[in-house]
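Novice: The following comprises the amino acid sequence and a computationally predicted model.
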Amino acid sequence: MHPSCHRYHFSKSKKDVQFEQVIDIYIYFGFVIVLFILSVHLFPKTPVMNHKTITISSFSLFPLMIFSTCFTFASSNVLHRGSSLSVEEHDSDTLTSPDKTFTCGFYGLGGNDYWLSIWFTNSLDRTVVWTANRDKSVNGQGSKFMLRGTGLLVLTDVDGSVVWQTNTTSTDARSLELMNSGNLVLRSPDRTILWQSFDSPTDTLLPNQLLTKSKKLVSSLKGGAFYSGHFHLYFDNDNVLRLMYDGLDISSLYWPNPDFTVFENGRTNYNSSRFAVLDDTGHFQSSDQFQFNASDRGLGIKRRLTMDQDGNLRLYSLDKQSGSWVVTWQALPGLCNVYGLCGRNGICVYTPEPRCTCPPGYEMSEPTDWDKGCKPKFNFTCSKSQDVKFLALPNTDYSGFDAIYNSNASFNFCRQACLDDCSCLGFSYRESQRFCFGKSSLFSGYKQPSFPGTLHLKLPISMVASLEQIRNGSDPDCSEARDQSSEARDQSSKSVRWAYLYWFASAIGAVEILIFFSGWWILFRKRDVQSTLEDGYRAIRSQFRRFSYEELKSATQNFKGEIGRGASGSVYKGVLADQRVVAVKRLGDVYHEEEVFWAEVSTIGKIHHMNLVRMWGFCCEGKHKLLVYEYVENQSLDKNLFSGDYIEWRDRFKIALGTAKGLAYLHHECLEWVIHCDVKPGNILLDKTFEPKIADFGLAKLLRRDGANSQFSRIRGTRGYMAPEWALNLTITAKVDVYSYGVMVLEIVKGIRLSNWVVKREENEEQEAELTVFIREIKRRLQCGEDLGIEDLVDKRLKGKYSRKQARMLVEIVVSCLEEDRNKRPTMDSIVHQLLEIDGESKLPKSDNED
């Protein structure tokens, strides 16, 4: 148990309490000692972890399980009337939900400050999801959380003063329960809810917890404390769900995009209610018609939607094995879109990770706090124009505060207008559009290669300024300072724990010896466990990054061993210095501009989904442009489906479902709206369990949700899989991927290549394809209620071993995907829903007549 986490004790007679404390001490001592031995011997090289974060196989814990059966005690999820939870030096009881998912108690962050909180019991960092009275902590000793005899729930400090209480004074309250949902509920004798923590969220929304008109999520301050921060998720007065920055001296909305109307953002304000909810499968829906899905959508996963300290709203899923959290959706594609992230005068830059910096001539107001932004190193007065100069910051801008605006101005006009205005601190000019924006204040600055304008910063002519600090930046979360502070707290906590452990060892030496020999047996597995953990930490450290050309040349042995070739380039197998096996794609001459390439790749590198091939990094050195992907063992779907051993039905359905999930993520939930444009079996890779992973996504033009730049300059894709709109020169939308997916699924069902069904005349004009005739006939049978003849459609190599229900559903999906009118085609999101409904229908027929 973490030393800063203290559990409750019930108010009982002094004699009973003393007896229970003696028993609990012996139980606790034994438990702490065995985990101490395991932590010292099994995890000597891993970061400091308390015993709740240690994950050991059930086989390894067998001796401990035998021992613990003699010393078990129940952990309650109920606090009865007249009982209390206390912060005491050696007390370690807590309220725990029946399924052990959530824990409620006093949570400390170092020093003598404690908060009454609810947290995920088995997460690596004991992630807090709710806090009572977050803006005022209580003392580490003598503070209590009690359900009084009057039925009032109160939090008192060491002096007995009430620092927080529920909004009910009902005398009917009989018990306080921590539910499996994470909801802390005050009930009457007839089980009526009198108060619940779900009605007063802090920064986190849990599944089935309603967000309504009167509620909002407020981020914590940067630095790890629970105090209220500056970023809010709430329903605005127009009934639209929004993110707002409410800072020290300014407030501003920043999501959805404030430059667009409600309807352009895909929302509606024609709704009479305000509510939003995340369900158990990872689907979020709001009354303003905003919705999204977790990339790992499905039951059985612990999730949380959190308004993070950096201003981004993220959905997290808990990895049961490691106890760590994985981002499965986020509101903003990049942190530089968060308003006020770097404070007044600060600029957010991508390096490629988002970092804060001060513009030339400015410095941080406080060295460890970007909320305070930057301050000028000079004093500006209304100087003469000859005393002022402008420093050009390409691809840089500040949001708002446009004291001067002209939609058709020359550069010299814009410059002179800023010189003539004493309040003007600089101006933004877009040469191609002749847009001029003079800035009376510099707030929410950002630099990104795709921005078409240049910021001209007004500085004293005597000031020597460099653009170097704009290129480098620093962490907007000041993580280094935070990590040092955290390390200091850990060292302090460790010294306290050591003092306790020595006392424990001397008090119950006999128990220590017994447990020591039990633990010694476990040490034989030390090398395997330690090796596994080190591999995990290595993977965590090796995130998306930039590689040198020589590094990749060495990894691929001078680009030998080609494993694939496509329109965008050749692919080689390689082994990195950290022994990771990778696939290195050497791009052709189509990618010329380095800034465009850098911006495109940095976006793709942030896209993560189990059904997408993971990009580990890139290389961009002159003419050498390469992408580094994870290596997928079983090669592509076409090599498995059309040659060699046939694929079993269960794997075929898994491939159809997984591919649909990956495309749905790209189309609907991705950091950017990405259209693949070349969905085909050759771009679907299969891992060792035949889980599909979509390759080459993002190499087509990235499309923004606002629909800008939605025209493609040339046709991409493979003949046979291309939607009719390519030939008709229509605007390309995500429905081209839906069409290609339909062709591919038909190939999965039939087990033969269908893309060569296109018949041509001698003058090279396409006739009606055999595929079109086939689809028309299947559609007619569906409309007339006739038998589809599934037996004739499914791959004969399966010899009848397939699910007729799943096969029929796939054929129906194919028909809908191959509609010539793209508006009649379904979305990939709806296809995923259809397939999930029959995902469990994988039983093979017992006879030919089984339906």
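Specialist: Now that the structure is in, tell me what you want to look at.
Novice: all contacts plus neighbour counts: C-alpha atoms, from now on.
Specialist: Fine.
Novice: and the helix or strand containing residue 305, what other elements does it pack with?
Specialist: Secondary structure from DSSP states H and E places residue 305 in strand 303-307. Here strand 303-307 touches strand 204-205, strand 217-220, strand 228-235, strand 313-318, going by 3 or more Cα pairs under 8 Å, 6 or more residues apart in numbering; DSSP states H and E.
Novice: okay, now the one to match up with it:
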Amino acid sequence: MDIFSQGCVRKKNLSCGNSSATFKDRFRMIPYVTLPKYYETVKVTSATQCESTCFNNCSCTAYAYDGTECLTWTGELLNLQQLSQDDHRGRNLFIKLAASDFPSDDQGQRNFLAHLQSRDNDLTNEDDDNNIDIVPFFSFESILAATNQFSEANMLGQGGFGPVYKGKFLGGREIAVKRLSTQSRQGIEEFTNEVLLIARVQHRNLVKLLGYCVKGRNEKIVLYEFMLNKSLDTFIFDQQNRALLDWKKRFDIIVGIARGMSYLHHDSRLTIIHRDLKTSNILLDEGMNPKISDFGLARIVQGDYTLANTTKIAGTCGYMSPEYMLNGVFSTKSDVFSFGVIILEIVSGRRNTGFYQCEEAMNLIQYAWRLWTAEKAITMVDESLLETCNMDEALKCINIGLLCVQEHPCQRPSMSSVILMLGGESMILPKPNQPAFVARTAISSKSTTSYTKNGLTITIEQGR
């Protein structure tokens, strides 16, 4: 056990108050220590607020937060003791240090911070608050401790970006740790996007960013709030778990996703296009409330400009709109298309891409359309919902889902209109036209297909 009874000595002055400083002060977590004396208690509701309080106070030298209480220190830090990991008295202490106090082998983190700041400045006016300054940085060592060295027992899932682990900091705070693999399709731009966007948006139906870590050239890690019930797809497509989501809960999930997407499209200062909305990116908390996650492919567009073009198609087959998949054109209406697919999947309990080698339809969209035109749409409702289903609501959701997946973007409703449709009991909904993807194609969701159309290289990869 190390004893620091004489206190800690600062090697270099902090940059607080120095607007010309290239790099901002940062916090280093000292795990498993007894906390110093003479602290102040600050009333906050999150770890981010606690850190922000200390960061913005030039006199504050350290803080600690255990999920319920925020403690801050000014001046010297006295009577510190380093304890063993098994000692229940140990707490995590975050000490404010100058950026130059961090090891030189952490140059990758400093480069990333500068890149992050540059990207943020491109999107921020001088009078706007800059949230990037208070995005918590976590040391790689603290994440190793929280995840038990990234043990397989703590792995929550595996995607194209890499594994996600469950972690726990001292004090019991549970976290989800997204660790990008070196072979990940998500590079520095996508990683920057993820940190930048989630730091700038706050909504009850969007996952919360807790911090990030960059170490060297290969380690890129994002920390999120932990979602007890994992993702939506693990319920609606599982023969046993689907029974745990009755109709009311599924309808509430649909409404929650719509509210989160409406915020991204219409209510935040910048229009944000997700570009990879799917059931596996909808996380569920302990109350089964949906939270949209994975903003690596998201794009920000200024003001009313909601149409963009790319030569790099990156998304998940079955959820991509036709104009994006075939021509690289995306807009808020591309997200609306993805949302329409999700509605149909939630109502039916079937994957859009689960109809291959099936005579009844090429995909869920065509299946729903055939039943709709035959006035038998209610028969597509998941059998596990028959006892709890509100048939009028179910038909309304199918109607809205088909409106969202129409061929032409201009015919699809906005997400704000979708919310009105979902909430209006006596509202007469428009009748959908024939949706996209109603003719069988050779595209398979289990392979990677590349081809060129009008000089544009299209790559359709298996979903992450």
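Specialist: Noted; the coordinates are in hand. None of these values were measured; they are calculated from a predicted model.
Novice: returning to that earlier point: looking at the helices and strands packed on strand 303-307 of the first structure, spot the one closest to residue 164 of the first structure.
Specialist: Proximity to residue 164 of the first structure (Cα to Cα) singles out strand 228-235 among those, at 15.7 Å.
Novice: does the aligned partner of residue 176 of the second structure in the first structure count as helix, strand or coil?
Specialist: Mapped onto the first structure by TM-score structural alignment, residue 176 of the second structure lines up with residue 583. Secondary structure, DSSP: H, G, I helix; E, B strand; the rest coil: residue 583 of the first structure is strand.
Novice: Now do the contacts for residue 583 of the first structure.
Specialist: 571, 572, 573, 574, 628, 629, 630, 631 (Cα atoms under 8 Å, 6 or more residues apart in numbering).
Novice: Tell me which residue of the second structure matches up with the last one.
Specialist: Spelled out, that is residue 631 of the first structure. Checking TM-score structural alignment: residue 631 of the first structure goes with residue 226.
Novice: So its match sits against residue 178, correct?
Specialist: No: applying Cα atoms under 8 Å, one finds residue 226 of the second structure not in contact with residue 178, separated by 10.9 Å.
Novice: whereabouts in the second structure does the strand holding residue 305 of the first structure align?
Specialist: Using TM-score structural alignment, strand 303-307 of the first structure finds no match anywhere in the second structure.
Novice: Okay, angle between that strand and strand 313-318 too, please.
Specialist: 150 degrees (axes from the mean of the first three to the mean of the last three Cα atoms, to 10 degrees).
Novice: Can you report how many residues neighbour the match of residue 631 of the first structure?
Specialist: 23 (other Cα atoms under 10 Å).
Novice: distance of it from residue 288 of the second structure?
Specialist: 13 Å (Cα to Cα, to the nearest Å).
Novice: Show me whatever sits in contact with both of the two.
Specialist: With Cα under 8 Å, 6+ apart, residue 226 of the second structure and residue 288 have no common neighbours.
Novice: Could I get the contacts of residue 583 of the first structure in JSON lines, plus columns for secondary structure?
Specialist: Output for those, formatted as JSON lines (three-state DSSP):
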{"residue": "571", "secondary structure": "strand"}
{"residue": "572", "secondary structure": "strand"}
{"residue": "573", "secondary structure": "strand"}
{"residue": "574", "secondary structure": "strand"}
{"residue": "628", "secondary structure": "strand"}
{"residue": "629", "secondary structure": "strand"}
{"residue": "630", "secondary structure": "strand"}
{"residue": "631", "secondary structure": "coil"}
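Novice: which one of the residues you listed is nearest residue 726 of the first structure?
Specialist: For these, the nearest to residue 726 of the first structure is residue 571 (27.2 Å; Cα to Cα).
Novice: Could you find the closest non-adjacent residue to the corresponding residue of the first structure for residue 382 of the second structure?
Specialist: With TM-score structural alignment as the criterion, the equivalent of residue 382 of the second structure in the first structure is residue 795. Leaving aside its chain neighbours, residue 795 of the first structure sits nearest to residue 750 (4.4 Å; criterion: Cα to Cα, 6 or more residues apart in numbering).
Novice: Check residue 696 of the first structure too.
Specialist: Using Cα to Cα, 6+ apart, the closest residue to residue 696 of the first structure is residue 683 (6.7 Å).
Novice: Aligned counterpart of that neighbour in the second structure, please.
Specialist: Aligned partner of residue 683 of the first structure by TM-score structural alignment: residue 281.
Novice: can you tell me how far its match sits from residue 251 of the second structure?
Specialist: Counting by Cα to Cα - residue 281 of the second structure and residue 251 of the second structure are separated by 17 Å.
Novice: Next: residue 194 of the second structure.
Specialist: From residue 194 of the second structure to residue 251 of the second structure the distance is 28 Å (Cα to Cα).
Novice: same thing with residue 27 of the second structure?
Specialist: In terms of Cα to Cα, residue 27 of the second structure sits 42 Å off from residue 251 of the second structure.
Novice: Same check on residue 145 of the second structure?
Specialist: 39 Å.
Novice: okay, these two: which has more neighbours?
Specialist: Just comparing residue 145 of the second structure and residue 251: by other Cα under 10 Å the higher neighbour count belongs to residue 251, 20 against 16.
Novice: Wait, a helix at that one?
Specialist: Yes: the assignment for residue 251 of the second structure by three-state DSSP puts it in a helix.
Novice: Reformat the contacts of residue 583 of the first structure as CSV; add distance to residue 771 of the first structure.
Specialist: Listed next are those as CSV, based on distance: Cα to Cα, whole Å:
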residue, distance to residue 771 of the first structure
571, 32
572, 35
573, 36
574, 40
628, 37
629, 34
630, 35
631, 34
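Novice: Go through those residues and say which is closest to residue 402 of the first structure.
Specialist: For these, the nearest to residue 402 of the first structure is residue 628 (42.5 Å; Cα to Cα).
Novice: That closest one against residue 616, yeah?
Specialist: Yes: at 5.4 Å, residue 628 of the first structure counts as touching residue 616 under the criterion of Cα under 8 Å.
Novice: Average offset of stretch 650-661 of the first structure relative to the second structure?
Specialist: Following superposition, stretch 650-661 of the first structure is found to deviate from the second structure by 0.6 Å on average (mean Cα distance after the TM-score superposition for the first structure).
Novice: can you name the residues of the second structure that that stretch overlays?
Specialist: Here stretch 650-661 of the first structure aligns to the second structure at residues 248-259, judged by TM-score structural alignment.
Novice: Give me the residues contacting stretch 408-424 of the second structure.
Specialist: Against stretch 408-424 of the second structure from outside (Cα under 8 Å, 6+ apart): 255, 258-259, 261-262, 265-266, 332-334, 336-337, 396-397, 400, 403-406, 427, 429.
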